[in-house]
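>>> I would like the atomic coordinates for the input below:
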Amino acid sequence: MAGNSKRQGAMRKPGSKKGPVVGSGGQRRKGLEGKGPTPKAEERPGHHAYRKSNAAAKREQRSKDKPTSELVAGRNPVVECLRAQIPATALYVAIGIDTDDRVADAVRMAADRGISVLEVSRPELDRLTGMAMHQGLGLQVPPFEYAHPDDLLEAARSTDEPPLIVALDGVTDPRNLGAVIRSAAAFGANGVLLPQRRSAGITAVAWRTSAGTAAKIPVAIATNLTRELRALASQGLMIIGLDADGSMELDDLHLATSPLVVVVGSEGRGLSRLVKEACDATISIPMSAGVESLNASVAAGVVLAEVARRRRAAGRV
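Modelled structure (predicted):
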């Protein structure tokens, strides 16, 4: 009988027989036993709730891993930050540093403002600055405290002037951000609005470029810039965007005396499509032939200066 013959080549290989084998009794019964209560959705790998929970945990961990402060490195940057009255918590000075006027000025200004002056070894300062070219000086700057978007409109309504808010769309250079904040403060804006993604934040570089004005004007972050612009429009503000192919030129900006939001796009791509669709009008700046565009911060300064001029003129009428 096939499979039972003792002839060579007629034997089945061990373990190849179909069906139950020796010692398999009870396996079918075990297969019918339950596996306990169904785990929660958040505990079941592959479930969308499990993936969502894991993603939230990773975001929380990343936020915990972020440094709570920033260290400005280098003699000139440190002195500039101190002169600009940028908030700081400590000045690190390397032991045995070659003292010059910048070091003396930094120590004096820090002491006058009650900022701790700490002597550390050069290897320790290397570690603190991430091996940056610190030249023996490092300034610890605390994280910036952003306002809520609603605070901008509340600040505007506390004045006698029509609201003026500056919004940035895709400006990723902190130097441009700092320069825009400085222009916004100089020409009477009530605040600056930044998108949560694809935007520069208030770092030490932005602080320094703003010449300390970031402490004098509220800067808020919008989770969704387009939605926030539409919310401001529903509150009666006109939304105008800077665009090389604008629907009107700056000379025709009769909306300047109205409650206004000026939206500045990035120098490279300008305004994003959704933000442009949220604008009531787009403004172009007349320029000489052969010049394609202006730096984002320069363009913002030009428009804000024109808005301030028209408002002063309207106040004299």
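>>> drop to CA atoms for contacts and neighbour counts, all remaining ones
Noted.
>>> got a list of what the residue nearest to residue 280 when sequence neighbours are not counted touches?
With sequence-adjacent residues excluded and distances taken as C-alpha to C-alpha, 6 or more residues apart in numbering, residue 280 is closest to residue 239, at 5.2 Å. The neighbourhood of residue 239, defined by C-alpha atoms under 8 Å, 6 or more residues apart in numbering, consists of 229, 233, 260, 261, 262, 263, 278, 279, 280, 281.
>>> and those residues as a markdown table, adding distance to residue 201 and neighbour count?
As requested, the contacts of residue 239 are exported to a markdown table (distance: C-alpha to C-alpha, whole Å; neighbours: other C-alpha atoms under 10 Å):
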| residue | distance to residue 201 | neighbour count |
| --- | --- | --- |
| 229 | 19 | 22 |
| 233 | 25 | 18 |
| 260 | 23 | 22 |
| 261 | 20 | 25 |
| 262 | 19 | 26 |
| 263 | 17 | 25 |
| 278 | 23 | 18 |
| 279 | 24 | 20 |
| 280 | 27 | 13 |
| 281 | 27 | 18 |
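>>> which one of those is nearest to residue 61?
residue 229 (31.2 Å; C-alpha to C-alpha).
>>> wait, is the closest one part of a helix?
Yes: per DSSP: H, G, I helix; E, B strand; the rest coil, residue 229 lies within a helix segment.
>>> one more, for comparison:
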Amino acid sequence: MVERKKPGSGGNNKRRLAGKGPTPKAVDRPYHPAAKRKAAAASDPKKGKASSRREKEPRAAREFEVQDDVIVGRNPVVEALRAGVAVKRVMIARGIDIDERVREIVELARQSRIEVLEVNRKELDPYPAHQGVALKVAPYKFRPLNEVLQKISGKPLIVALDGVTDPRNLGAIIRSACAFGAHVVVIPDRRAAGMTAVAWKASAGAAARTPVVQIKNMTATIHDLQGEGFFVVGLDAGGDVPLSQMAVADEPLMIVIGGEGKGLSRLVRESCDLVVSIPISSSMESLNASVAASIALYSVSERRAQAR
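As a prediction, the model looks like this:
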């Protein structure tokens, strides 16, 4: 005869699952860095104090994150300071080897009254190839175009960028503008490369000598300058005439460089007095914006020299 089961307890007699309890603090976990620091401090009070100082990061050092405008590396920082790049502060990692470049960085910063901060090396580690040295670029101080033009003697030469988005191209164009006698570089304030650390570095110091002006509307600026007697020439792969046939090089001139890939925008192209192109081999679709700008500026400078 099968024995009937007795009524259950409704789970009242079940053993509850035992949890592990609250998570221990970091200093109580043997393999956690905080626990190791605590153990080191217990064995060596002096070492513990030094470790505590390292944990308290300098207030200024915590401001520098990867998205900040920073130039890194000993040579680039020296070059930036020599070129008069607008610098907010210089950062030097503790314990680095002090060579002639580091000494020059400190001296140049002192002469320009730029703050020099000694920071933990880990504060610079987010920036590749920092070599223990970095600087924070200050915001570029744009001046009004009219103010720049008033200080130009002779026939002005303006370089305008229509949709150039690569800061390396912007910096290279500023460098060419400076080399070939352009008086100012004009950039839009939207959908275009700005005066970042990358642009400063690519300009090789030219951005400290050739002013950069930021405008709100390129077509409106073109029309304003045309009203003041400027000839506005667009540079585009599908130009009306070759660059060599441009007959207005010795006039007050604005050359407009189109963006990478897209070239001149429709409204800007329609606003130009003339659109010229640089003949190239059929195996190439187009030239890099900064290369095209260099060729055009060299051509203008040669013609102006011949006209003197």
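>>> now what about the TM-score between them?
Between these two chains, after superposing, the TM-score reads 0.72 (TM-score structural alignment, normalised by the length of structure 2); 241 aligned residues with a C-alpha RMSD of 2.1 Å.
>>> map the residue nearest to residue 280 of structure 1 across to structure 2 for me.
In structure 2, the residue paired with residue 239 of structure 1 according to TM-score structural alignment is residue 232.
>>> what about that match, which SS state?
Going by three-state DSSP: residue 232 of structure 2 is strand.
>>> quick check: it vs residue 202 of structure 2, distance?
Here residue 232 of structure 2 is placed at a distance of 26 Å from residue 202 of structure 2 (C-alpha to C-alpha, to the nearest Å).
>>> repeat that for residue 293 of structure 2.
For residue 293 of structure 2, the distance to residue 202 of structure 2 - C-alpha to C-alpha - is 15 Å.
>>> out of the two, which sits in the busier spot?
Ranked by neighbour count (other C-alpha atoms under 10 Å), residue 293 of structure 2 and residue 202 place residue 293 first, with 26 against 20.
>>> structure 1: matching residues for the helix or strand harbouring that one?
Per DSSP states H and E, residue 293 of structure 2 falls inside helix 289-307. Mapped onto structure 1 using TM-score structural alignment, helix 289-307 of structure 2 spans residues 296-314.
>>> how long is stretch 229-248 of structure 1 from one end to the other?
End to end - C-alpha to C-alpha - stretch 229-248 of structure 1 spans 20 Å.
>>> could you pull out the strands for structure 1?
Secondary structure of structure 1 by DSSP state E: the strands cover 70-73, 90-94, 116-120, 137-141, 164-169, 191-195, 219-222, 238-242, 248-249, 260-265, 281-284.
>>> tell me which other helices or strands the second one touches.
When contacts are defined as 3 or more C-alpha pairs under 8 Å, 6 or more residues apart in numbering; DSSP states H and E, strand 90-94 of structure 1 packs onto strand 116-120, helix 122-128, strand 137-141.
>>> same thing but at 10 Å, please
Judged by 3 or more C-alpha pairs under 10 Å, 6 or more residues apart in numbering; DSSP states H and E, the packing partners of strand 90-94 of structure 1 are strand 70-73, helix 101-112, strand 116-120, helix 122-128, strand 137-141.
>>> ok, which of these comes nearest residue 293 of structure 1?
That would be strand 70-73 among those, by C-alpha to C-alpha, at 31.7 Å.
>>> mean deviation, that closest one versus structure 2?
Superposed on structure 2, strand 70-73 of structure 1 shows a mean distance to its aligned partners of 2.6 Å (mean C-alpha distance after the TM-score superposition for structure 1).
>>> and the counterpart of residue 172 of structure 1 in structure 2, how many neighbours?
Aligning on TM-score structural alignment places residue 172 of structure 1 opposite residue 165 in structure 2. Other residues near residue 165 of structure 2 come to 16 when the count uses other C-alpha under 10 Å.
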